[in-house]
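> Mind looking at a prediction? Sequence and model below.
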Amino acid sequence: MHLVLAAQPADAAVTGPDPGSGSGPVCAVRVLDERARQGPTPAEVVTRDGLATLVHEAESSTSPPRWTWDDTNRWYPALLTAGERVERCRDLRLAHRILRVSSLAATSDLATSSPSGWDALEHSPVGGAAVVGVLRAPQEESLFDLAAAPRAERERAREKGVPPSGAGADAGLDPVAELAVQEAAVTGSTAPGRLRLLLAAESAGALAAAEMHHAGLPWRTDVHDAVLTETLGPRPAPGRRPERLEALAVRIRAALDAPDSLNPDSHPDLLRAMEYAGVGARSLRKWELERIDHPVVEPLLEYKSLYRLYTANGWSWLDQWVRDGRFRTDYVVGGVVTGRWSASGGGALQLPRGVRRAVQADPGWVLVVADAAQLEPRVLAGLAADETMAAAGAGGDMYAGIVATGAVETREHAKVGMLGAMYGGTTGVSGQVLPRLSRAFPRAMGLVEDAARTGERGGSVTTWLGRTSPPPGQAWDAAQSGALGDGAPADAASLARSSARAWGRFTRNFVVQGTAAEWALCWIAAIRRRLWRLPTAAQPNHGPAPFADRAHLVFFVHDEVVVHAPAALAEDVAREVREAAEEAGRLLFGDFPVSFPLTVATVDSYADAK
């Protein structure tokens, strides 16, 4: 069964039962199988609370529906607050972004039509007020079973006069019509199965992201404060530096023979003082400072490190981002053009190791931390169907396996060479070992080389499931055309070649990083489904329903997950996480023999996981 939620216009007449005082109407419309050639049935009106009840009843049935809505963040948080979890959904905004530019559906009406309000939809921050809307329902389940509009699209939409919007409710969009257009695009694509899997995985990721925000990452504010005090000194008064930073600032001024007014936080002022002192630094980059022999270098490097902690994860961060013993960030699914996630606040994807000491499980619970080993090289082996490279990773450590093939002499050379192949490194050790890797693994190395050449020509590349890279843009076009004219400047050809190579490095990595992001989405989807089927805990945690008595995801970054789990279920959770990784590999690459081993640790504190 497939149910579609759509926002009801504020001035729409309510023709069904009384929605209840102050609750706001939500209308339900059944969408029949299009092959029956019948229109939607009359709307069923339910209250906002009634929607939660309807979701509870539907999710408790033997065949839970697939909920479809304009934006997961506009609907799901309110349901979670009501204690209701959704098993499956279709996020039309995320799906539209993918289908709009996917080369697999390039001839579809969705891809070739003029920009619409769906192109202008942007990520809605999680945690907003519940949306009053229309509930529309089912199409054939067979349509949905499983075995970014990019920024340029949004800009084109704006050029056409389509304003940006946070949700279909505001833009007056019809999700039923959009669902039909999306299904036509998938059905008529060159790889319907892959696209269906991608849309389902992306939508499952949206559910998981909202759930992780709702549940929150367990966070001990007292431990965080102790870490800061130990590292920086006591919390300073407003407008003052912590003691350690102030002491380092004094040493920096003394080393430069600078006045007390020199502010080390001001890069222009600091660089001028360093120039007057004859330090010879053109920037404050760490690698450049480390090459300089001057008394200011040591305190300056330490100052920069501590200042980063103070500004990124200091007391102000703690006050802003941690509530009720939980850190909650707003994950942006597909926030990176390759499909990787980003976060719109709190720096969740870059938590320093020292600060991770504050991430501690609740009493009677543990953190199960798992990360995929050498994910991108393994994905590359699967993408290229390179059996020799896949076999090198069968023993657990792919880099050691590459050494065992005789392709390179050391594990470090294997690692540097593979990173160079995927990211375009052609100098140093990487440049030296790449020819040997190409001879040992011609299919894998050939795939990334082909992707690079496509990018150098200004073409687009596509991930395994169907996410397609954007065009290089106006600056790239100008660089290439600028080298063609008779009166082109002498350095125009060099600029054209440089920009072409740079975009080639992007497309080279896009196919690998993007497909790795697809694997991670499938992994997350499998984990959240498997965790929900585990027994409930006798001792609830301190978080909210519906996860207070269940193992649940609390953190995700690229190839690593953290699960908050009852201590008695730790082994079960670890097993499910590992089996979910195997499931993700099968979903993407079928029976091709590429493995995705995990490093799994059960700890009380996140800092102890590695």
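Sure, I can see it.
> hey, let's count contacts and neighbours off CA atoms from now on
Fine.
> Glu409 against Ile402, yeah?
No. Contact criterion C-alpha atoms under 8 Å: Glu409 and Ile402 do not qualify, at 9.0 Å.
> Looking at these two, which is more packed in?
A side-by-side neighbour count of Glu409 and Ile402, using other C-alpha atoms under 10 Å, places Ile402 first with 27 against 14.
> Could you find the closest non-adjacent residue to that one?
With C-alpha to C-alpha, 6 or more residues apart in numbering as the measure, Ala392 is the residue that lies nearest to Ile402, at 5.4 Å, once sequence neighbours are left out.
> give me the number of residues near that neighbour?
The burial count assigned to Ala392 is 21, neighbours taken as other C-alpha under 10 Å.
> adding another structure so you can compare the two:
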Amino acid sequence: MGYDGSGLVAAALGDDLQPQQLHRSDRVEDLVTSFGAGVRLVWADTGDLYPQLLAAGVRVERCHDLRLCHAILADHDEMLAADQQWRQRHPLPDQEPTLLDDQLTEDRIEFTEVVAEYRRQRAAVDPLPADSDHGPNDHGPNDHGPDDQGHVDQAERIRRAKLRLLLSAESAGALIAAEMAFHGLPWDRDVHDRQLTELLGPRPRYGGRPQKMQQAVDQLTAALEVGAFNPDSPVELLQALHRAGIDVTSTRKWELEQIDHPAIEPLLRFKKMSRLLSANGWLWLDAWVKDGRFRPDYVVGGVVTGRWATSGGGALQLPKQLRAAAQADPGWKLVVADASQLEPRVLAAMARDDRLATAARGNDLYQGLVDAGVVDTRPHAKVAMLGALYGATTGQSGQLMPRLISAYPRATGLVEDAARAGERGEVVSTFLGRRSPLPSESWRELQHFAGSGDASAEDVRRSRQQARDWGRFTRNFVVQGTAAEWALCWMAGLRQRLVDLDPAAGDSGPGDHGRLDHSRIDHDRAHLVYFLHDEVIVHSPAGCADRVAELIKESAAAAGRLLFGDSGVEFALDLDIVDNYGQVS
């Protein structure tokens, strides 16, 4: 076994789930490569351990991330208590040898403990015996054998199979996130600097504001005629606007745009430049781009729906003005794929709504709604569908919703049911079983008080508003969370197809070339470098970029089949093979 400086453990399990002994004298990078295909590493935190292996040139094919799986299972089988007990049993030591030490000198955590923890997690979702030959990466609703105890019905077995797939996908996502940070998105500092200079003015030599920003401030100050103030301070800016007779409640763009005053244009221009400077200016460039690479710092499952977040660098918010700086290396291409209208397609697949699946065939689902005669224009189709997904009940969305409900009762019924459950304070789940959080204690207290007979009319109004707000959250939770699950499966399948791709022959699979070595990092192969909810970027040798695009399509279709079977839904992609990210339309 091995563990890193945080006291985290790793165990290697073969397909028979029997742990393979890791000797103290073994180098972990040699151990991983010696196991061959089919071995699954079980460890506490991929984000802590895997970067060390990647730095040593080692690629892990499969893993089970205990931390991420604990978070998912906490609401299913009291795994939160198990996690607390785990941490109590294994407090983090101050100093321990690292995973990549030549000699693993001391085994303070027994090897059997990580195996036992893995099996406890598996027992929470798998009705098969603990010594079965089915593991968390063997998934699908139909791969269970007979129920030995005869107590688990088919629906429960399917639920557990889905949950096993979710755990497997989440763990695969952790591997992918670490690999994307390791490879990095190729980034040209000179292009970034030229874009900033064009948009903001030259970089100030001794700090301060760039020239064009300062010009906007000077114009703003002159137009307000209220004396000096700091426009970077929302409080001072709002006070200056009030002194100038501009009656606004905030400095938000949508509110300022309603005002007719000569100060508004330079103010909006300044705010736009200020956001760019603070989020992706020269300080960002210095901090986040090293050796020609931007290395995203993703947080897998960082949002309650399962979407990824970032812990720095703003990888999920790269501004369009700077995307041209993401440039492929000479002789390489960026293959950019964006899942078209993913959430409506996911909704159609979840609900098994054949009519909506038919409308989704092709690249433009919204035009499909028009062609079906549900609405008259594409903009109306988009408004209606977004209203169904996010619970808009007023304005144009509210007027169009009855048409959508009539045309697609299964799809709209699914999100309506989720909304009603949320309004009652109930938990809803994604397709694979990630559960929504419960509303706060104060929310539940207000709902209870509003129905007690002692509540005022204002209390009742507030309770109804809170219930509707939470219903909108649960309505979208089931769809957004399932879309995140589809994206995980998409990337996991693509990751495997890319490692099987021969960059010289441009084909996928070992073919006549023999078994490819999946346990070593090969920098000459195409690899994932960026992910944004429903969009991926692969950095590919130019000679196999077309094949990479095909593999991306194959992986999207396979992810749809893996989750939803034969749903009839096409998961369409917008694909571009470009020299830089800014060339994507």
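Thanks, I have the structure now. If you're wondering where the values come from, they're calculated on a predicted model, not measured in any experiment.
> Any idea what the TM-score is?
Superposed pair, TM-score by TM-score structural alignment, normalised by the length of the second structure: 0.86. Supporting alignment: 535 aligned residues with a C-alpha RMSD of 3.0 Å.
> re the thing from before, which one in the second structure is aligned with the residue nearest to Ile402 of the first structure?
In the superposition onto the second structure, Ala392 of the first structure corresponds to Ala359 when matched by TM-score structural alignment.
> Show the contacting residues for its match.
By C-alpha atoms under 8 Å, 6 or more residues apart in numbering, the contact list for Ala359 of the second structure reads Leu365, Tyr366, Gln367, Gly368, Leu369, Asp371, Ala372.
> Mind doing that once more with 6 Å?
Taking C-alpha atoms under 6 Å, 6 or more residues apart in numbering as the criterion, Ala359 of the second structure is in contact with Leu365, Gly368, Leu369.
> Need the residues you listed in CSV (columns: distance to Ala572 of the second structure and secondary structure).
Written out in CSV, the entries for the contacts of Ala359 of the second structure read as follows (distance: C-alpha to C-alpha, whole Å; DSSP: H, G, I helix; E, B strand; the rest coil):
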residue, distance to Ala572 of the second structure, secondary structure
Leu365, 9, helix
Gly368, 13, helix
Leu369, 16, helix
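> Give me the aligned partner of Asp247 of the second structure over in the first structure.
By TM-score structural alignment, Asp247 of the second structure lines up with Gly280 in the first structure.
> can I assume its match sits in a helix?
No. When DSSP: H, G, I helix; E, B strand; the rest coil is applied, Gly280 of the first structure is found to be coil, with no helix at that position.
> Quick check: next helix or strand after the host helix or strand of Glu579 of the first structure?
Taking DSSP states H and E as the criterion, the element that holds Glu579 of the first structure is helix 570-589. For helix 570-589 of the first structure, the following helix or strand on the C-terminal side (DSSP H and E) is strand 598-603.
> quick one, that next one and helix 570-589 angle?
Angle of strand 598-603 of the first structure versus helix 570-589, following axes from the mean of the first three to the mean of the last three C-alpha atoms, to 10 degrees, is 160 degrees.
> What range does strand 598-603 of the first structure cover in the second structure?
In the comparison with the second structure, strand 598-603 of the first structure aligns to the range 573-578 (TM-score structural alignment).
> Residues touching that stretch, excluding its own?
Contacting residues not belonging to stretch 573-578 of the second structure are listed as Lys333, Leu334, Val335, Val336, Ala337, Asp338, Ala339, Ser340 [C-alpha under 6 Å, 6+ apart].
> any chance you could map the strands in the stretch 151-300 of the second structure?
Residue ranges of the strands in the stretch 151-300 of the second structure, as given by DSSP state E, counting those that start in this stretch, are 185-186, 289-290, 293-294, 298-299.
> what span of the first structure lines up against the last one?
Spelled out, that is strand 298-299 of the second structure. Against the first structure, strand 298-299 of the second structure falls on residues 331-332 (TM-score structural alignment).
> what's the mean distance for the matching stretch versus the second structure?
Compared with the second structure after fitting, stretch 331-332 of the first structure deviates on average by 0.4 Å (mean C-alpha distance after the TM-score superposition for the first structure).
> List the contacts of that stretch.
Defining contact as C-alpha under 6 Å, 6+ apart, one finds that stretch 331-332 of the first structure is touched by Ala209, Trp341, Ser342, Ala343.
> What residues does the residue positioned nearest the centre of the second structure make contact with?
To find the centre residue of the second structure, average its C-alpha atoms and take the closest one (C-alpha atoms, centre = their mean): that gives Trp308, at 2.9 Å. Taking C-alpha under 6 Å, 6+ apart as the criterion, Trp308 of the second structure is in contact with Val299, Val300, Gly301, Gly302.
> now the residues you listed: which count as buried?
Of all the contacts of Trp308 of the second structure considered here, the ones buried according to neighbour count by 16 or more other C-alpha atoms under 10 Å are Val299, Val300, Gly301.
> mean shift between the helix holding Glu579 of the first structure and the second structure?
Mean deviation of helix 570-589 of the first structure relative to the second structure after superposition (mean C-alpha distance after the TM-score superposition for the first structure): 0.4 Å.
> In the second structure, point out the residues matching that helix.
Aligned by TM-score structural alignment, helix 570-589 of the first structure falls on residues 545-564 of the second structure.
> So which residues make contact with that stretch?
Taking C-alpha under 6 Å, 6+ apart as the criterion, the residues outside stretch 545-564 of the second structure that touch it are Cys489, Trp490, Gly493, Leu494.
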